[in-house]
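Asks: Quick one, structure for this:
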Amino acid sequence: MTGLRERKKEATRQALRAAALRLAMERGPENVRVDDIAAAAGVSKRTYNNYFASREDAIVAAVTAEREARVATALADRPAAAGLADAVIDAVVEQYTDPGGQARDALLMITASPALRASYTGTAAMIEGPLAEAITARCPGVDPLTARVLSAAVGAAVKVALQQWLEPTGPPPSPAGLVVPAGSLPDLLRAALAPLVPALEAAGRHS
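Replies: Prediction:
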C-alpha cells in the first residue's frame, strides 16, 4: 500500500508535469522558465529541482508519464500463446504510437524543439525496470539478469527508432522549425527491435 509521503510526492510530480505542459502549450517551450513551472504548481524552485533536471524534462514527462508501466501492462495482457518476442514488440509499438488528444498536440510541439526531442528520446531508457519485471512475470524461467539485459536492449532500440523518426538526415527543418518525422514510427520501431527477436525468442523458450 502506498504511503502518504509517496502519494504526496507523486501528486507534486503530477502537478509539475501538468503545469509544464500547459505553460509550454500556451507560451511556447522556449518562453517557459523553471520558476514559472514551479510557481504554477505551487512549489519552490528547489522542490522543482528535486523532481526534474530541466524544463524540457518536465514538459516531456507530461507526455510520457507512466508509459513504461503501460508497456509492462500491455505485455502482461498479450495472449499467453504469443511468443515473448511478438508480445514485447507489439506492446512497445502499441504504447509508443497511439498518442491521443493533447498528447498528439504536445508531440508535435516536441518535434519543433531540439532540446525537447533530445529529452523525449532519452526517456526510452526508463522502460528497462518495468519491462524486465513484466518479462520475468510472463516467463518465470527467465533469469532476472537476462530480463534486465533484454529490457535494456529494447530501450536502446526504441531510442534509436525515435531518434531516426524525430531527427531524420536530409533537408534542414522548415523555417518554422518543425521537423517532419521520417517514415512510419511503427515500422521504425519494428525494424529497430528486429535484431532482438532471436534473443527474446530464446529467453521465452528457456522459460
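
Asks: make it CA atoms for all contacts and neighbour counts henceforth
Replies: OK.

Asks: Now do the helices in this protein.
Replies: If DSSP state H is used as the criterion, the helices of the chain fall at 4-27, 34-41, 45-49, 55-64, 67-77, 84-96, 102-111, 114-122, 128-138, 144-166, 185-193, 197-206.

Asks: Please identify the deepest-packed of those helices.
Replies: Most buried of the helices of the chain, by mean neighbour count (mean count of other Cα atoms under 10 Å): helix 55-64, with a mean of 24.

Asks: That one packs against which elements?
Replies: helix 4-27, helix 102-111, helix 114-122 (3 or more Cα pairs under 8 Å, 6 or more residues apart in numbering; DSSP states H and E).

Asks: What separation do you get for residue 159 and residue 57?
Replies: 16 Å (Cα to Cα, to the nearest Å).

Asks: before we go on, could you also do this sequence so I can check it against the first one:
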Amino acid sequence: MGLREEKKRETRAALSWAAIRLIVERGAENVLVEDIAAAAGVSPRTFNNYFSSKGEAVAARHLDRMVRFAEVLRERPTGEPLWTAILVAALAQVEPGPEVTALPRPDPVQWAAGVRAMLASPSLQAESLRAGVRAEAEIAASVAARTGTDAGRDLYPNLVAAAVTAANNACQQRHIASDGAASMRDLLTEAFTLLAAGLPEPGPR
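Replies: Have a look, this model is predicted:
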C-alpha cells in the first residue's frame, strides 16, 4: 500500500472512531458531522468525501476490521488449517489502532452503556446491517480462495463466513455485556476453538 492510500485509510479510521466516541459519549442525536470532523482534525467536506452519514461512519469501523480480517486470512500459509488461520486473522484485529490508544482510556461501565445505546439506534442499525452484508461477502471470498471453492456457487465458503460473522457478533455482545471485563481475545479464541471442534454440546456443570 502506498503512502497516499495509507493516509486515506488512517483518515477513514480516525473519522469512524471519532463518530463512535462522540456518539457513545453524547448520544447520536447530539452529535453533528461537524463535531466528528473537528474531533478527527479534518473539515466537514473531508468527512463527506468518506461517508454519507454518521451511521455509515460508525459502521465503517466494523466493516474495515472485517475487510482486514479477510485480507489477513488470504495471506495465511496455505497449509495452515482453515480455523487456525481464521483465529489468527480474528486476533489480529483486536488490538486498537493509534486513533484509539492516543486518547485517555474511558470508564468501562459508562463506555459499555454508551455502546449499548448506540447499537440500539435504528439509523445506526440499518448501516450496520449493510456493512455486515459486505463484510460477510469479503470473508466468503477469502474462504473460497483458501479452500478452492466458489463463493458465488458453493455453500461452504458462505456458511463459514456466516459462522465467522455470528461468532464475532456473539463475542462483541458478551464483551459489551460484561462492561469490558470479558477479554475479546479470550472470547474469540474460545468461539473459534469451539467452531473448529464442530461446536460440541457443553458437558454437565
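
Asks: re earlier: now render the helices and strands packed on helix 55-64 of structure 1 as JSON lines, adding distance to residue 46 of structure 1.
Replies: Shown next, in JSON lines, are the helices and strands packed on helix 55-64 of structure 1 (distance: least, Cα to Cα, whole Å):
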{"stretch": "helix 4-27", "distance to residue 46 of structure 1": "13"}
{"stretch": "helix 102-111", "distance to residue 46 of structure 1": "26"}
{"stretch": "helix 114-122", "distance to residue 46 of structure 1": "21"}
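
Asks: Specify the stretch among those that is closest to residue 137 of structure 1.
Replies: helix 4-27 (24.8 Å; Cα to Cα).

Asks: residues contacting residue 21 of structure 1?
Replies: Residues counted as contacts of residue 21 of structure 1 (Cα atoms under 8 Å, 6 or more residues apart in numbering) are 58-60, 62, 106.

Asks: In structure 2, what residue corresponds to it?
Replies: Superposed on structure 2 with TM-score structural alignment, residue 21 of structure 1 falls opposite residue 18.

Asks: if I look at that match, how far off is residue 175 of structure 2?
Replies: Applying Cα to Cα, the value for residue 18 of structure 2 to residue 175 of structure 2 is 21 Å.

Asks: What of residue 34 of structure 2?
Replies: From residue 34 of structure 2 to residue 175 of structure 2 the distance is 31 Å (Cα to Cα).

Asks: Residue 148 of structure 2 too?
Replies: 34 Å.

Asks: just residue 123 of structure 2 next, same as before
Replies: Distance from residue 123 of structure 2 to residue 175 of structure 2, by Cα to Cα: 23 Å.

Asks: How about residue 57 of structure 2?
Replies: Remark: distance between residue 57 of structure 2 and residue 175 of structure 2 (Cα to Cα) = 22 Å.

Asks: And residue 6 of structure 2, by the same measure?
Replies: From residue 6 of structure 2 across to residue 175 of structure 2, the span is 30 Å (Cα to Cα).

Asks: In contact with the spatially closest residue to residue 74 of structure 2 that is not a sequence neighbour, which residues?
Replies: Leaving aside its sequence neighbours, residue 74 of structure 2 sits nearest to residue 142 (Cα to Cα, 6 or more residues apart in numbering; 5.5 Å). Applying Cα under 8 Å, 6+ apart, one finds that residue 142 of structure 2 lies in contact with 70-71, 73-74.
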